[in-house]
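# Using only what follows, build the 3D model:
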Amino acid sequence: MKYNFLPNTDVKVSKICLGTMTFGQQNSEAEGHAQMDYAFEKGVNFFDTAEMYSIPSREETYGSTERIIGTWFKKTGKREEIVLASKIAGPNPNFGYMRDQLDFSPASIKYALDNSLQRLQTDYLDVYQLHWPERKNNCFGQRGFKVQEDGWEDNIHQVLETLDGFVKEGKIKHVGLSNETPWGIMRFLEESKYHNLPRIKTVQNPYSLLNRLFEVGSSEVCMRENVGLLAYSPLAFGVLSGKFLTGESHPNARLSLFPQYSRYSSEQCTQATILYNEIAKKNGLTLTELSLVFLEQQAFVTSTIIGATTLEQLKENIATINVSLSEEIIAEINKVQAIIPDPAP
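Here you go, the predicted structure:
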C-alpha cells in the first residue's frame, strides 16, 4: 500500500480508502466484515462512512453501515489502527426519519455525531464531514451553479464553532467537507483562518474519468490551500469497470438494482467509456486499472474511495495501487477528455 498524509496533520492514510455505503443493503454484515478484513490485511487503514448509509438511504436501513463497522471494531479491536471518517447529512425533505431537523445547527450536529459514535462503537472520529451544504448549490448531478432562492443565511462561523467544541471534547480530530464548490471550500477556510477555528483538511467530491469537473477551480484551491480531495465514485457506479460494455446481464449491479442513479448512464458516458477501454486494452491494462490509477496519480488527491460488492472487485481495486500510468497514456486519456469533456455532471 502507499500512503499520504492527511493535509496539515501527521496522520498517514492509505491512498486507497474503503468506501462502505453498500454494507447493510447490498452487502450483509458478514460480507462487510470480510471486506474490512481483506482491506486491512492489504494495508488500507482509511475507512469512510456516513450516518445516512447504506445507499439508497431508507428508513429501514438507516445507520446500518455504521453499525456493521461498529461490530467489526468490537470483534477485531482494531479501532486505533483505522483512520475513520463519517458524515452528517444535510437538508433533504425525504430524509426526515434521520433527525427532527436536517441542518447543521448545534443541536443537530450533536445529535448526529453522538448517534454515529454509538453505532460505530467508538469515542471519536478521525474526520467528520458535512455530507452536503445547507445552501442549494446543485451539488448532485448538475453542471454548474444556478441562482436560486434557498433562504440560507451564512452560518459557517457557527458550524465551525460547534465542530470546534467537539474537537476540544475529543469526539472529532479533524473536519472535512463533501460535495462542495470552490466558493464553499474557500469560505470555510477563510472563517477558520480569521477566527482560529478548525481548518478543513479534506473535501469529498465525485471525481473520475467521466467527471473531471473538480479540476475546474477546486483542484487549484486544494493545491494552493493544502486541502486533500477524497475522490468518490471513481468507477462511476461501476461503469468504468467496463462490465456494462460486454452485453452481459448484471442483475446485482448497483445500476441494475437502483436505476435511479443514472448519472453515468448517458450516451456520452458510454461513448467515452468505450474510448477509455480501448486505451486500456492497447496498453495491457484493465479499464478499472486505467480509471483508478489516473486518480491515484493526481497530486491533489489524498485518497481514492473505492466501493465493492464482492471480494473479487475489492481485490482488483486495491491491486491498482501497484500500477502506474505513463505520460503517454495520460496524454491519450486527455485526448478523450478533450473530445467528450466530463460527460457526467
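# going forward, measure contacts and count neighbours with C-alpha atoms only.
Noted.
# What are the boundaries of the helices in this structure?
29-41, 64-76, 106-120, 156-169, 182-195, 218-225, 254-257, 267-282, 287-296, 311-319, 327-339 (DSSP state H).
# Highest mean neighbour count across those helices, which stretch is it?
Highest mean neighbour count among these (mean count of other CA atoms under 10 Å): helix 287-296, with a mean of 23.
# list the contacts for the most centrally placed residue in the chain?
Central residue of the chain (CA atoms, centre = their mean): Tyr232, 3.6 Å from the mean position. Contacts here follow CA atoms under 8 Å, 6 or more residues apart in numbering; on that basis Tyr232 touches 204-207, 304-306.
# Could you list which of those residues belong to strands?
Using DSSP state E to define strands, the subset of those located there is 204-206, 304-306.
# ChimeraX command for the buried members of these?
With 16 or more other CA atoms under 10 Å as the burial test, the buried ones among those are selected in ChimeraX as follows:
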select :204,205,206,304,305,306
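# Kindly indicate which of the ones in strands among the contacts of Tyr232 lies nearest Lys136.
Lowest distance from Lys136 to the ones in strands among the contacts of Tyr232 (CA to CA) belongs to Asn205, with 15.8 Å.
# returning to what we had before: state the distance from the residue nearest to the centre of the chain to Tyr207.
6 Å (CA to CA, to the nearest Å).
# Adding distance to Val221, write the contacts of Tyr232 out as a markdown table.
Formatted as a markdown table, those follow (distance: CA to CA, whole Å):
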| residue | distance to Val221 |
| --- | --- |
| Gln204 | 14 |
| Asn205 | 13 |
| Pro206 | 16 |
| Tyr207 | 15 |
| Thr304 | 18 |
| Ile305 | 20 |
| Ile306 | 24 |
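# from those, which single one is nearest Asn322?
Asn322 lies nearest to Thr304 out of the contacts of Tyr232, by CA to CA, at 14.1 Å.
# To compare with the earlier structure, here is another sequence to fold:
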Amino acid sequence: MEMKPLGRTGIMVSDLCLGTMTFGSQTSEADAHTQMDLALAAGINFVDAAEMYPVNPIAKETIGRTEEILGNWNAANAARRGDYVLATKHSGEGLRFVRDGAPITAQTIPEAIEGSLKRLKTDYIDLYQFHWPNRGSYMFRQNWTFSPKGHNTDEVLENMQECLEALQVQVDKGNIRAFGLSNESAWGTAQWLRLAEQMGAPRVASVQNEYSLLCRLFDTDMAELSVHEDVGLMAFSPLGTGLLTGKYQGGAIPEASRMSLSPELGGRKSERVFDAVDVYLQIAARHGLDPTLMALAWCRTRPFMMSAIFGATTVAQLEHILSGVDLRLSDEVLAEIEAAHKAHPMPY
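Reported below is the predicted structural model:
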C-alpha cells in the first residue's frame, strides 16, 4: 500500500481510503466492524466518515449512525485508535436533519465536533472536513448550471476567517489534528489557503471531490492548485457509484445495489454514460483486467491523488478490492484510457 502525505501536516495516509457511508444502512454493524479489521490488516490506515452518514437514503432516524458504528469499533479496539487516520465532516448548510440545516459557522463548528467525538467514542478527529461550502458548489452535476452569483464576497471571506479561528480553538484543545475541504472549487480552496497563511490558522490539508474515469472535473484548475499547494485529492465515487464495475450495463439493476435505492445515481445515469462505461470495460477485457480494480488503479496514478475513497457494501466487495491493491497499469492501458476519455468526456 502506497502512503501519501496529508498535506503539510506530517501525517501519512494510505492511497486507498475506506469509505463508510453505507455503515448503518446497507452495511450492518457486524459487517462494518469486519471491514475495519480487514482494511487495517491490508495496510489501509485511512477511514472517512461524516456526521450525516449513512446515505441511501439520508434519513432523520439514521443521521449519525455511521459515526456511532465506528465509535463502537473504537471502544472495542481502544488500543488500535492510533493505528489509523480518522476523517469526518461537518454537514454544512441545507441538511435540515442536522442542526436544522445551519451553515458552517464559528458557532456550529464546536457543536458539530463535540457531537462527532461523542458518537465516534474518541478523543480526537485526525481530519475534520467541511462537507459543502456555504456559498454552494458546482459538484454533483450542478456544474451544468453553475453561476458564481448570489453571495457577497466580503461576507464569504469574513465567514471563512471566523471558521478558521474556530478551528484553531479546536486544534488547541486537541479535538482535531488537521482541516480539509469537500466539494470545493479552486477559488474557494485558494481563499482558505490565503487566509490561513495570513492568520496563522489551520491550513487546508486535503480536498474531497468526486473523481473517476467518468468524472474528471478535477483535471485542470484544481489539479494545478492541488500539486503546487500540497492539497491532495481525496477522490469520492472513484467507481462512478458502481457504474464502472459494469454491473448496471444492459439495463441490469442488481438487488440491494445503489441503483435499486437511488435510480438516477445522483444524476449520473444517462444514455451517454453506459456507452462510456462499455469502452472502459472493453479496455479491461483486452488486457485481462478486472474493471473495478482497473478503475481504482488508474485513480492512484494521478499526480494530485492523495487517496481514493471506495465504499464496500459487503465484506465480499471489500475483499475483492483488497485483492487489487498491488495492481499497476501498463503504459498501453493508460494510453487507451486517455483515448477513451477524449472520445467520451464527462458523460454525466
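# Can you calculate the TM-score here?
Here the TM-score for the pair of chains, by TM-score structural alignment, normalised by the length of the first structure, is 0.96; 342 aligned residues with a CA RMSD of 1.5 Å.
# thinking again about what came up before, can you add distance to Lys87 of the first structure and give the helices of the first structure back as JSON lines?
Formatted as JSON lines, the helices of the first structure follow (distance: least, CA to CA, whole Å):
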{"stretch": "helix 29-41", "distance to Lys87 of the first structure": "19"}
{"stretch": "helix 64-76", "distance to Lys87 of the first structure": "11"}
{"stretch": "helix 106-120", "distance to Lys87 of the first structure": "8"}
{"stretch": "helix 156-169", "distance to Lys87 of the first structure": "12"}
{"stretch": "helix 182-195", "distance to Lys87 of the first structure": "16"}
{"stretch": "helix 218-225", "distance to Lys87 of the first structure": "20"}
{"stretch": "helix 254-257", "distance to Lys87 of the first structure": "22"}
{"stretch": "helix 267-282", "distance to Lys87 of the first structure": "29"}
{"stretch": "helix 287-296", "distance to Lys87 of the first structure": "22"}
{"stretch": "helix 311-319", "distance to Lys87 of the first structure": "23"}
{"stretch": "helix 327-339", "distance to Lys87 of the first structure": "31"}
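# counterpart of Phe300 of the first structure in the second structure?
Matched across to the second structure, Phe300 of the first structure falls on Phe304, judged by TM-score structural alignment.
# Equivalent analysis for Ala331 of the first structure, please.
Match for Ala331 of the first structure (TM-score structural alignment): Ala335.
# Enumerate every residue touching the counterpart of Gly115 of the second structure in the first structure.
For Gly115 of the second structure, the aligned residue in the first structure is Asn115 (criterion: TM-score structural alignment). By CA under 8 Å, 6+ apart, the contact list for Asn115 of the first structure is empty.
# Leu296 of the second structure too?
238-239, 308.
# Make a markdown table out of these and add distance to Ala295 of the second structure.
What follows is those, written out as a markdown table (distance: CA to CA, whole Å):
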| residue | distance to Ala295 of the second structure |
| --- | --- |
| Pro238 | 7 |
| Leu239 | 6 |
| Ala308 | 10 |
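# Relative to Thr105 of the second structure, which of these is nearest.
Once CA to CA is applied, the member of these that ends up nearest Thr105 of the second structure is Ala308, at 28.4 Å.
# Quick check, that closest one in contact with Gly232.
No: Ala308 of the second structure is beyond contact range of Gly232, at 10.5 Å (criterion: CA atoms under 8 Å).
# Quick one: residues contacting Gly324 of the second structure.
Counting by CA under 8 Å, 6+ apart, Gly324 of the second structure makes contact with Leu293.
# That one corresponds to which position in the first structure?
So Gly324 of the second structure corresponds to Thr320, using TM-score structural alignment.
# could you measure that match against Ser116 of the first structure, distance?
31 Å.
# Roughly how far does the closest residue to Glu29 of the second structure other than its chain neighbours sit from His33 of the second structure?
Among residues not flanking Glu29 of the second structure along the chain, Ile69 sits closest, at 6.0 Å (CA to CA, 6 or more residues apart in numbering). Here Ile69 of the second structure is placed at a distance of 8 Å from His33 of the second structure (CA to CA).
# returning to what we had before: the match of Phe300 of the first structure - how many residues pack around it?
Neighbours of Phe304 of the second structure under the rule other CA atoms under 10 Å: 22.
# For the second structure, list the residue farthest from the centre, please.
Arg286 (30.3 Å).
# The equivalent of that one over in the first structure: what's it in contact with?
Using TM-score structural alignment, the equivalent of Arg286 of the second structure in the first structure is Lys282. The contact partners of Lys282 of the first structure, taken as CA under 8 Å, 6+ apart, number zero.
# next one: the one 5 residues further on
Residues in contact with Leu287 of the first structure, defined by CA under 8 Å, 6+ apart, are 240-242, 276-277, 280-281.
# swap the cut-off to 10 Å and go again
Counting by CA atoms under 10 Å, 6 or more residues apart in numbering, Leu287 of the first structure makes contact with 235, 239-243, 273-274, 276-281, 293.
# repeat for Asp100 of the first structure
107-108, 111.
# Kindly report the same for Phe214 of the first structure.
By CA under 10 Å, 6+ apart, Phe214 of the first structure lies in contact with 180-182, 205-208, 220, 222, 229, 231.
# Tell me, how many residues neighbour the aligned residue in the second structure for Phe23 of the first structure?
With TM-score structural alignment as the criterion, Phe23 of the first structure lines up with Phe23 in the second structure. Per other CA under 10 Å, the neighbour tally for Phe23 of the second structure reads 29.
# My guess is Phe23 of the second structure contacts Ile63. True?
No: Phe23 of the second structure is beyond contact range of Ile63, at 11.1 Å (criterion: CA atoms under 10 Å).
# which residues are in contact with both of the two?
Residues touching both Phe23 of the second structure and Ile63 (CA under 10 Å, 6+ apart) are 53-55.
# got a winner among those for most neighbours?
Of those, Tyr53 is surrounded by the most neighbours, 26 neighbours in total, counting by other CA under 10 Å.
# residues contacting it?
By CA under 10 Å, 6+ apart, the contact list for Tyr53 of the second structure reads 20-25, 59, 62-68, 88-89, 91.
# Only whichever of these are buried, select them in ChimeraX.
Of those, the buried ones can be selected in ChimeraX as follows, counting by 16+ other CA under 10 Å:
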select :20,21,22,23,24,25,62,63,64,65,66,67,68,88,89,91
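# In strands, which of the contacts of Tyr53 of the second structure appear?
Per DSSP E, strands hold the following members of those: 88-89.
# measure the residue lying closest to Gly96 of the first structure once chain neighbours are set aside to Glu66 of the first structure for me?
Nearest residue to Gly96 of the first structure, sequence neighbours excluded (CA to CA, 6+ apart): Leu102, at 7.3 Å. For Leu102 of the first structure, the distance to Glu66 of the first structure (CA to CA) stands at 19 Å.
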